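Chemist: Just the structure for this:
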Amino acid sequence: INPYEVLGVDPACEGKDIRRAYHKLCLKYHPDKNTGFRKEFDRVQVSYMVLSDSKKKARYDRTGVINLGSGADDAEAEDFDWTDYFRTQFDAISKEMIDKDREEYQGSAEEREDIKKELVALKGDMSKLFEVVIHLEFTIEQEKRVFEICQELIDEGEISDKSIPKWNTYVLKRDQNVKKMERKRCREEKAAEKVEKKRKETGE
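Modeler: Next up, the predicted model:
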């Protein structure tokens, strides 16, 4: 696997960006929260294990090879216990921990700053915020809450109109955008249900 592609980060990104991407994907794929995505969750764990360790990251950047050992010995990497590692990571990130972290994050100054930063990066396309801001998952209620935060940031001059050229378009077509995102959410839920049903039938 390509850990950069799995986490959706650039090779030149900083550690905090890697952690943020990792946390976002853990929320998206954790089996306790979204059934049917265990393989994706495991891929995220391996990718983060590589990119969060300076030595493993440097070796991957140099060779394109993922070394899961603690040193540079390939034999050690071959003996790496994947099952134990995945089980440890799965247990460490429980649904309760995710919910607690979300509760502390949403409505905080950190969330407000993240929304501000990402809205500017997206040039005002608020619909994409739900793909990049940690703990933000689209629902009609969440869209309303986030929209109010964005509007407040604009009204208070924390974001200039020139930096978010797509904002007015989002506002004008807000009803259509919300309906589109709701349809997408429903499709993803149904797809996840089908995957989980198949997993149970096959015993994977």
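
Chemist: going forward, measure contacts and count neighbours with C-alpha atoms only.
Modeler: OK.

Chemist: ranges for the helices of the protein?
Modeler: Ranges of helices within the chain are 3-7, 15-29, 38-51, 54-63, 74-78, 82-92, 95-105, 109-121, 129-132, 140-155, 167-172, 174-202, based on DSSP state H.

Chemist: And for this protein, the residue most distant from the center?
Modeler: In the chain, the greatest distance from the average C-alpha position (Cα atoms, centre = their mean) is reached by Ala75, at 32.7 Å.

Chemist: Quickly note the distance from it to Asn67.
Modeler: To Asn67, Ala75 is 10 Å away according to Cα to Cα, to the nearest Å.

Chemist: neighbours around Leu27, how many?
Modeler: By the criterion of other Cα atoms under 10 Å, Leu27 has 22 neighbours.

Chemist: So it sits against His135, correct?
Modeler: Yes. The pair Leu27 / His135 is scored as a contact, 7.1 Å apart, by Cα atoms under 8 Å.

Chemist: Let's check: the centremost residue of this protein is which one?
Modeler: Note: the chain centre (Cα atoms, centre = their mean) maps to Lys24, 2.4 Å.

Chemist: for comparison, sequence B:
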Amino acid sequence: MAIPFPDLDPYTTLNLTSKSTESEIKKSYKKLCLKYHPDKQHNKSEKEQDEAKLLFEKIQFANLILSDPVKRRKYDQTGSFEEVTDDGFDWFEFFNQCKVEITEESIAKDKKAYQGSSDEEEDIIESWLETNGDFLQLFENIPHIEINKFDEERLFNKVSLLIDDGVIESTKKWEQYKSQRNKKFNKLLRSIKDESGEAEELKREILKNKKLDTEDDLKALIQQRNSGRIDSLIDKLESKYGNKKVSKGTKGKSTKGKNKKSEYEIDDEEFEKIQKKMRK
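Modeler: You can find the predicted model right below:
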């Protein structure tokens, strides 16, 4: 099989330079995987999902080259993948193996290790410099951050400490946020509540449409009620109201209604087909 991305720059793809260290490669790869993994794209449009899927494959390819010292050295010397990759290498199988499911358990484990670490501090500093001190952008750029009072307080204290220590500089945006802190953050919270309202509307519509004629009907319904930032909303609703597991390694915690029939009037085989198509 031909090399999938012959003109790809692996360094640019992973936001690195030719002088990046092994630890920097691992860090950037992990961060990009968490952002563009197919399992994290269910609340995006079909076009955005396709774009993320392509970028995810490029990320895998770039990491395959840069994480291997021999492959990286050959690429640096020639600027080509011709002598780096094996002609008999099965790229299709490689990309399929890369699509490891992200479970709630794996996310929780990564979050525990990440928060409060030097990696998180470096990401905060990087975001601060890129956004000219836009505090609220940290909620978009920093992994595992949730929009709640606890994380706002934690980030606020961390940024204040970094400024006091001279690691980063105070900015006009930061001073404006401090002067209107409650007002600005409450506005962000209200926007999240609005999205939660959309989630409730989606739930009611799913229950009302107990029988859907085709899998396209279900997909159209979900896309119509796209709830923006609410990660894995569809998976959670399907798990709760379709009596299905979200993914391997995720155990259902509810003990009520274990023996109840699925709310959808379709058999298990058809439901599984729908789920698989939605995740492509």
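
Chemist: What does the TM-score come to for these two?
Modeler: After superposition, the two chains reach a TM-score (TM-score structural alignment, normalised by the length of structure 1) of 0.65; 184 aligned residues with a Cα RMSD of 3.9 Å.

Chemist: coming back round to it: I figured the residue nearest to the centre of structure 1 hits Phe130, correct?
Modeler: No. With contact defined as Cα under 8 Å, Lys24 of structure 1 and Phe130 do not form a contacting pair (10.4 Å).

Chemist: how close does the residue farthest from the centre of structure 1 sit to Leu122 of structure 1?
Modeler: 45 Å.

Chemist: ok, now Cys186 of structure 1?
Modeler: 24 Å.

Chemist: more neighbours, these two?
Modeler: Leu122 (18 against 11).

Chemist: residues touching that one, list them.
Modeler: Contacts for Leu122 of structure 1 (Cα atoms under 8 Å, 6 or more residues apart in numbering) come out as 128-129, 164.

Chemist: Columns neighbour count and distance to Asp32 of structure 1 on top of those residues, output as TSV?
Modeler: Output for the contacts of Leu122 of structure 1, formatted as TSV (neighbours: other Cα atoms under 10 Å; distance: Cα to Cα, whole Å):
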residue	neighbour count	distance to Asp32 of structure 1
Lys128	14	25
Leu129	22	24
Ile164	18	36
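
Chemist: now, among those, which is nearest to Met181 of structure 1?
Modeler: Nearest to Met181 of structure 1, judged by Cα to Cα, of the contacts of Leu122 of structure 1 is Lys128 at 9.9 Å.

Chemist: Tell me the spacing between that closest one and Val146 of structure 1.
Modeler: Distance from Lys128 of structure 1 to Val146 of structure 1, by Cα to Cα: 12 Å.

Chemist: How about Glu182 of structure 1?
Modeler: Taken as Cα to Cα, the span from Glu182 of structure 1 to Val146 of structure 1 is 15 Å.

Chemist: what residue of structure 1 takes the place of Ser67 of structure 2?
Modeler: Under the alignment (TM-score structural alignment), Ser67 of structure 2 pairs with Ser52 of structure 1.

Chemist: Oops, could you answer that again for Glu122 of structure 2 instead?
Modeler: Checking TM-score structural alignment: Glu122 of structure 2 goes with Asp114.

Chemist: Run through the residues that contact its match.
Modeler: Val133.

Chemist: Okay, buried residues for stretch 28-48 of structure 1 please.
Modeler: Across stretch 28-48 of structure 1, burial judged by 16 or more other Cα atoms under 10 Å covers 28-38, 40-48.

Chemist: Ok, stretch 86-93 of structure 1 next?
Modeler: For stretch 86-93 of structure 1, using 16+ other Cα under 10 Å, the buried residues are 86, 90, 93.

Chemist: Ignoring the adjacent residues along the chain, who's closest to Leu188 of structure 2?
Modeler: Ile147 (7.9 Å; Cα to Cα, 6 or more residues apart in numbering).

Chemist: Look up how far Ser94 of structure 1 lies from the counterpart of the one you found in structure 1.
Modeler: Under the alignment (TM-score structural alignment), Ile147 of structure 2 pairs with Thr139 of structure 1. Computed as Cα to Cα, the Thr139 of structure 1 to Ser94 of structure 1 distance reads 22 Å.
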